[in-house]
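Student: Test case, fold it:
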Amino acid sequence: MYLFISIFYRLILWAVSPILFIFILIHSLFSPIQFIPYLYKTGILIPKVLKTKPVIWIHGVSAGEVASIQGIATLLRDQYHLFITSSTISGWIIVQKLYPSDTLSFFPLDYPIIYKRLLKRIEPKAILFIEGEIWPNILKESIRQGIPCFLLSGRLSDKEFKGYFKLKAFFGEVFNCFKVLSMQSEEDCRKACDLGVEPSKVFMGGNLKFDLKIDSSISQRHISLWQKDSFILIAASTHRGEEAIILKTYENLQHSFPNLKLVIAPRHPERSDSIANIANKLGLNPMKWSKYRELDPPEPINDRKVLILDTMGELTCFYPIAHLVLLAGSFVKGIGGHNPVEPAYFAKPIITGPYTHNFNPMIGEMLSKSAIIQLENTGEPIGKALVSTIEKMILDPHLSTSLGDKAKDFISKHRGSSLRTFNEIKSYLSH
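Tutor: Model prediction:
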C-alpha cells in the first residue's frame, strides 16, 4: 500500500508541475514580492552555506514556528552552523530579524530534482522539522542518504489526524522516517502512536512556543497613540470575515465607552485596504500604522479611534499597551485559532472564539486554569456574545487583571521545552 500511494503521489506531483509552473509565473507577475521566494523554492537559488561547522537544517513553516526555535537554536549554535528555512513571506521576515548570523532560505518544493540538489549543496548532519509540515519525498530521501530527521514541537490537530489516519499505511511509514518525535502533548503522542509510529520514538517534549523570546521594544510612538485614559483593545491575527464582526462590535461599544480604542492586526497585512473600507462604511475613520509612523514628532490621534496594523512583525510591540486581546482566527469557521502564548506572555486578558481546533489541548488547559475566555458556539451571532464579554471586562478591572495574571502564570509553568528537546536529540546528533 505504501509503495502504491508513494508512486501515485509522485505521479500527481509531476502531472501538476506544468500548472504549478504557470501559477508561479502568474503569481510572481501580480505579486512581485513572491518572485525571489519562488527562486529558492524551485532550487534556482541556493544560498552558500558556511561549513566551518557541521550543518543542522531547521524548518518552520511560518512566522510562529520559526520564532519558536530561538531557544533550541541557541543551544545548537555553539557546535553547529544553522541552515533555517520557512515556507512563507511572514516566516522569511521573522528569520531575517531573529537569525541574521545563520544561513536562511525558503523550503524547497517536494520534487527530487530540487531537494536532491539542495541536500548535496548544504550536506546537513540532521534536519529538524517544527510542528507538523510533512513532505514525504524529502523525508524519504534524507533517510536514504543517512541524514536523521526529527519532528520537534509536533502537533496533530483532530482534522489532520483524521486525514492521516485514512491513509495510515502511507503516513505511518512517513512518520516513522523521523528518528525522534517530540510532541506537544500526551494527546499528540497518542495520535502519533495510533498512526503506527514506534512508541520508542515518541516522547512529550512540550511546545517550543512557550520558550519564545519576545520582542517587546515598545517605542514612544506606541505610547503616544492615544490619551492615557484610553482602553485599548487589540484584535490579533484577524482573517477575512472576522474584521467585519469585530468592527461592528466596536461600533456598538464605543457609544457606551468613548475612551475605547481598537487596534486591528490582520494575519495578512496586504488586506489592510479592504479592512479600512469596512471601517469607513461604519463611519469609524481608521488610520494605518504605516501612516502614523510617518508623523514627526509622534502625537496622539484621539480623533482616530481605530488603528490598522498594516506591517509585519510588530504585533508584539503593541501588546504592552493593550488592556484586552481578542485572539482571532477563531471567530469564523475554517481557520482553527491562533496560539495564545504571545499575549499571555505580557499578562494580557485574552478572549478567543469557539473555533480553535488547532489549539484545543492548550486552550482547554488554559480554560481549566481560568486563564482565558472562550466564547461558545450557541448558534446566535457571535458579535452579540463579543459585545457583552468585552463590556464585562471593561467594567471589571479586577477580572481582567486576574485573567491576565493567570495566563502569564500558565505560560511560565510550561517553559523549558527547548532544553528538554535538545537533551533528547543531542545523542543522535553526536553520532
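Student: From now on I want contacts and neighbour counts done on CA atoms only, so please keep to that.
Tutor: Fine.
Student: what's the burial count for Pro354?
Tutor: 20 (other C-alpha atoms under 10 Å).
Student: Verify the stated contact: it with Gly329.
Tutor: No: assessed by C-alpha atoms under 8 Å, Pro354 is found out of contact with Gly329, at 9.8 Å.
Student: Once you drop chain neighbours, what's closest to Leu260?
Tutor: Excluding the flanking residues, the one nearest Leu260 by C-alpha to C-alpha, 6 or more residues apart in numbering is Phe231, at 4.8 Å.
Student: now the one you found: how far from Phe410?
Tutor: Between Phe231 and Phe410 the computed distance is 25 Å (C-alpha to C-alpha, to the nearest Å).
Student: One more: Tyr319?
Tutor: 17 Å.
Student: Between the two, which has more neighbouring residues?
Tutor: Tyr319 (25 against 22).
Student: Am I right that the more buried one falls within a helix?
Tutor: Yes: per DSSP: H, G, I helix; E, B strand; the rest coil, Tyr319 lies within a helix segment.
Student: one more, for comparison:
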Amino acid sequence: MQTPFLYRAWVAASTLLVPFVARRETAKLRRAGMSVQRAHEKLGHASAPRAPGAPLIWFHAASVGESLAVLALIARIGVALPRATFLITSGTATSARLLTRRLPPRTTHQFAPLDAPGPLKRFLRHWQPDGAVFVESELWPQMLRRTRESGARMALVNARLSQGSIAAWRKRPQLARYMLDVFDLILTQNDAMADAMVEIGAPPERVARGINLKSMAGPLPVDEDALFEARAALGHRPVWVASSTHPGEEKPVLKAHAELLKRWPNLCLILAPRHPERGDEVSTLINDAGLTQTRRSLGEQPGAQVYLADTLGELGTWYALTGMVFLGGSLREIGGHNPYEVAQSGAAVLSGTHVANFAETFAAMEIAGAAKLVAEGADLTRQLAQWLEEPTALQQTRRAATDFAESQTDRLDGIAERLIKALELAP
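Tutor: The predicted model follows:
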C-alpha cells in the first residue's frame, strides 16, 4: 500500500517538533510528581526491563477510564497464557498512579512514547511486543505503522470514534485505509460503530462488534481503613453520593440536597468532583449554597451536611457507604460516565440525560430497572426522595444494578479468546 502524503508530512513535522513537545510533556509529568526517569519514558527510554524469552502483549490506552477498562481483559488473557507478560501504556500521571495500584500479575506500566521516529524506535527496540492492543480511539499514525512494521500483530478493541472524527477520516480515505489496515482485528462497541469503521476504510472481514470493556473493569478498590473511619463518623446517617461532577453540575446537585435536608435533616451528601483540583471552586459553591462542609483533602471526616471528596482514586470507598449514587457528566452535554462502576458497587444508578458515551448501556440498564435517568432540579430531588421514603424500591433497583453488572462479565472470556487467536498468541 502506497504511503499517503499526509503520513509522510506528519513524520517530517514530528521529527522537527519532538524536542519542543518532549520538553513540554516531560515537564508536565515532573510537575505531577513523576521522577526524571519516568518522565523520560515519553522519549522511549524504558524504566523497566523486558522479561527475556517471554511473549509480551502491549496494551495502549489514552485515558484513565480506557486504561482501567482493559485490566480485567489482561488478567483473563494472563490466565490463558501463563508465560505471557504484559505492558500497558497511558499518557498521564493520574492514569499511572491509578493503574499502579491495580496492575494484574506480570504487568508493567510505562508512559506512551511520543508519536515521533526517535521515541518510537527506542520504545519498540526495547519492548519488542509480540502483539499490540489499542483501546477506543487512540490512533497515532506512526505508533500504528511502526508497530506493524516491527512484526507485531495488532488489534483495536472498544473502538469508538466521535462523529467529528468519522467525518474527518471520510475526507482522508487514503490515510484512513493506511491506518486501519494495520489491525488484524477491530472490535467495536456497537453495530453502528462497526459500520462506520468499514465505511471509513477498515477491512470488513476484520471488523466485528465486541462489548464495552468498561463493563469489565471490575469493582473499584475500597480502602477498608478509610471506610471504617467514615462509617464511624457517619453513624446511622443516610448518605447519597454525587460523583464525577463537572462545572455547572454542582449547583443543581447542591440545590437538590438542600431540598432533601428539609425532610431528612441528617442526610449527608458526599460530593466527588471529576477533577479533584477543582476542590476550592466546589467548596465555594457549597458555602454559597448555605450548606456546611468537611473536606477529604484536609484530612477531615464526613460530619457536616456535605462531605467534599476532593481526592483521587477513592470513589470505591464512597460508593461502599451508600445505595444511591448520582453519576455526573450527564446534566451537561459531556457524554456521561461509566455506570458499571456504580452497579458493581451494589448501588442504584442515577444519571442525567446527556449520556451519549454510554447510551446503549443506560438504555439496557433502564429496561432492567438498574438505573434511572433524571433531569436536574426537581426531578433529581424527586427520585432521591422516593428512594429515601421507600427502602424496598431502592433495594430492588440496587439488586437489578448488581445483576446487570454480573451478567456482563461472562462475555469477557470470549473477547480474550478472540484476541489470542487474532494475535496468534495461542500457547
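Student: Next one: the spatially most central residue of structure 1 from Ile12 of structure 1, what distance?
Tutor: Central residue of structure 1 (C-alpha atoms, centre = their mean): Gly64, 3.1 Å from the mean position. Gly64 of structure 1 is 30 Å from Ile12 of structure 1, where distance means C-alpha to C-alpha.
Student: and Asn158 of structure 2, what is it in contact with?
Tutor: 135-136, 187-189, 210-213 (C-alpha atoms under 8 Å, 6 or more residues apart in numbering).
Student: List the contacts of the residue nearest to the centre of structure 1.
Tutor: 91, 209.
Student: do you know how far it is from Val49 of structure 1?
Tutor: Distance from Gly64 of structure 1 to Val49 of structure 1, by C-alpha to C-alpha: 24 Å.
Student: same thing with Pro361 of structure 1?
Tutor: Taken as C-alpha to C-alpha, the span from Pro361 of structure 1 to Val49 of structure 1 is 38 Å.
Student: now Met183 of structure 1
Tutor: In terms of C-alpha to C-alpha, Met183 of structure 1 sits 30 Å off from Val49 of structure 1.
Student: again with Ser427 of structure 1
Tutor: Counting by C-alpha to C-alpha, the gap from Ser427 of structure 1 to Val49 of structure 1 is 24 Å.
Student: So for Met183 and Val49 of structure 1, which residue has more residues nearby?
Tutor: Met183 (28 against 16).
Student: That one contacts Ser157, doesn't it?
Tutor: No: at 11.8 Å, Met183 of structure 1 and Ser157 do not qualify as touching, with contact defined as C-alpha under 8 Å.
Student: all helices for the stretch 151-300 of structure 1, in order.
Tutor: Assigned by DSSP state H, counting those that start in this stretch, the stretch 151-300 of structure 1 shows helices spanning 158-166, 168-175, 186-194, 220-223, 242-254, 272-281, 289-292.
Student: just the stretch 301-427 of structure 2 next, same as before
Tutor: 315-319, 339-344, 359-367, 378-389, 391-409, 412-422.
Student: Have a look at how far, on average, the third one is from structure 1.
Tutor: After superposition onto structure 1, the mean distance of helix 359-367 of structure 2 to its aligned counterpart is 2.1 Å, using mean C-alpha distance after the TM-score superposition for structure 1.
Student: Return the set of buried residues in that helix.
Tutor: Neighbour-count burial for helix 359-367 of structure 2, counted by 16 or more other C-alpha atoms under 10 Å, picks out 361-363, 365-366.
Student: Packing partners of that helix?
Tutor: strand 371-373 (3 or more C-alpha pairs under 8 Å, 6 or more residues apart in numbering; DSSP states H and E).
Student: Since that was my last question, I'll sign off now.
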